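> Predicted structure and sequence below. I'll ask about it afterward.
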Amino acid sequence: MSQDEHARRGIDLDKPNAARVYDYILGGQLNYAVDRMFAEQVLTAQPNARERARLNRQWLRRVIRFGMDQGIRQFLDIGSGMPTVGHVHEVAQAVDPKARVVYVDNEPVAVAHSEIVLEDNENAAMVHADAEFPDDVLEHDTTEMMLDLDQPVMVVMALFVHFIPDSRDPARLIAAYRDALAPGSYLALSSATYEQQSEGTTRAVEMYKQSANPVTPRSADELHALVDGFEIVDPGIVFIPEWRPDEAHPNPSESGGLALVARKN
């Protein structure tokens, strides 16, 4: 792809992009040299970054199965990133092929490849939008076609909100999605944290300041404040591997992140 084509598609190759870096760390191919160079620097500062990414993907799959167990058949994945094995629609539709999934991202490579993956799936679709503008997501033609917001929906924000600094009011953002949801809906959220973390996490966060997507890790108390108006379900706000695990993890804090699921009553 030429530089002009990159520019036309809105792909900035001057700075690493979080979605593409995450793809590389997970072993994907949907990334560029600038992302790979940055990811290798992150891996030097935080050698277990691949394990952290893997643990978050496992949590995501557990969350979707939980939603299906609660009768949820509609999912809105905010900041969905690159299509990977075990994506939301694969987990949900393995239980019920009629489960509907809308993915949302503003990274052009993630959008383009997600559209290819979903091309033959009538119950899953990709929305190219900036999730920080909820109306652009919720009133998008694709969202309105795929999801019935008068019925319960699970909104997924996996490692998304830590890219929203306090100056951009993440609580307001989450409240906007909450207010659009029917009672019985859920929010699933994971985020980087400084709680019980080593100096490597601090170094990695400092590095992300040079990327297109700086990170703001948050404590359990800070995440609790962001989900006002939701009721947090058991086991509460915990390290990612501790959220309803399939098997115990020897050192949950090594995940570098906290997770929660909350219900709108």
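Happy to help now that I have it.
> make it CA atoms for all contacts and neighbour counts henceforth
Fine.
> correct me, but His162 touches Val215?
Yes - A contact is recorded between His162 and Val215 when judged using Cα atoms under 8 Å, the distance being 5.4 Å.
> let's bring in a second model and compare:
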Amino acid sequence: MSDDEHAKRGVDLERPNAARVYDYLIGGKLNYAVDRAFADRILEVLPSARHMALVNRAWLRRAVRFAADRGVRQFLDIGSGMPTVGHVHEVVQAIDPASKVVYVDNEPIAVTHSEIVLEDNENAAMVQADAEYPDEVLAHPTTRAMLDFGDPVMVIMAAFVHFIPDERDPAGLIAKYADVLAPGSYLALSSATWDGQGEESRRSVALYEQSGTPLTLRSSDELRALADGFEILPPGVVFTPEWRPDEPLEDPPERSGGLALVGRK
């Protein structure tokens, strides 16, 4: 893609993009030199960053499988990022091919490639929107066509709210999505945390400050407060690998650098 084409699509190649950095960390190929250079700087100060991204991705797959196993057939993935192997639609449609998935992101490369991946999938779609404006997301024609909010929906916010500082009211943001959900719906929420972390995390947060995409790390109590109105299901707010693991843990859970929960409305 030429520089002019990048500009037309709104792709900023002057600074790293959080979605593309995450894609690089989990082994994806939808990233650019500026993203890889930034991720490599993060890895220098926080060698476990790739592990953190991978275990968060694994938690996401477990969380959506949990909901699908309990009969949920509609999923709204907020800040979905790049289309990677084991994305939400692959997990839930393996359980029921009729499961509906709507991805939401405003990163042009994520949107373009998601549209390509989903081209032949009538039960999954991409919405290009700023997820911080729930009214626009929920009123989008694709969202309205794909999802019936009279039935349960799982809203997914995986590694999303730590990009929303307190002054932008993440609790209010989540509440607006929650307001439209039917009883029996779920919230899957994960975030980077200070809990159990050391100086390496502080240095990585400082790098994100320089990138133009600052992080707001939150404690277990703060993450629990964001899920107000949901019944937080066992095992509660835990490090991502501790949430209903498929296998015994090999690494200290705090090495994940992230907390996760699933709540039921």
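Structure received. Please read these numbers as outputs of a predicted model, since none were measured by experiment.
> ok so, going back, mind listing the shared neighbours of His162 and Val215 of the first structure?
Counting by Cα atoms under 8 Å, 6 or more residues apart in numbering, the residues touching both His162 of the first structure and Val215 are Ala192.
> From the neighbour counts alone, determine which of those two ranks first.
Val215 (24 against 21; other Cα atoms under 10 Å).
> OK, contacts around Val153 of the second structure?
Val72, Arg73, Gln74, Phe75, Leu76, Leu147, Leu181, Ala182, Gly184, Ser185, Tyr186.
> ok, 10 Å please
Counting by Cα atoms under 10 Å, 6 or more residues apart in numbering, Val153 of the second structure makes contact with 67, 72-76, 100-101, 147, 178, 180-187, 265.
> What residues sit buried inside the longest helix belonging to the second structure?
Using DSSP state H to define each element, the second structure has its longest helix at helix 49-69. Using 16 or more other Cα atoms under 10 Å as the test for burial, helix 49-69 of the second structure gives 49-57, 59-65, 67-68.
> tally of neighbours for Ile232 of the first structure?
Applying other Cα under 10 Å, I find that Ile232 of the first structure has 19 neighbouring residues.
> In what element of secondary structure is the residue nearest to it when sequence neighbours are not counted found?
Using Cα to Cα, 6 or more residues apart in numbering and skipping the chain neighbours, the partner closest in space to Ile232 of the first structure is Ala262 (4.0 Å). If you go by DSSP states H and E, Ala262 of the first structure is part of strand 257-263.
> contacting residues around the closest residue to Val233 of the first structure other than its chain neighbours?
Leaving out its chain neighbours, the residue that sits closest to Val233 of the first structure by Cα to Cα, 6+ apart is Ala262, at 5.4 Å. Residues near Ala262 of the first structure by Cα under 10 Å, 6+ apart: 154-155, 184-189, 224, 227-234, 236-237.
> Among those residues, the buried ones, what's the PyMOL command?
Of the contacts of Ala262 of the first structure, the buried ones can be selected in PyMOL as follows, counting by 16+ other Cα under 10 Å:
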select buried, resi 154+155+184+185+186+187+188+189+224+227+228+230+231+232+236+237
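> got the contact list for the closest residue in space to Asp130 of the first structure that isn't next to it in sequence?
Nearest-residue entry for Asp130 of the first structure: Asn106, 5.2 Å, with adjacent residues in sequence omitted and distances by Cα to Cα, 6+ apart. Counting by Cα under 10 Å, 6+ apart, Asn106 of the first structure touches Gly10, Ala19, Ile78, Gly79, Ser80, Gly81, Val127, His128, Ala129, Asp130, Ala131, Glu132.
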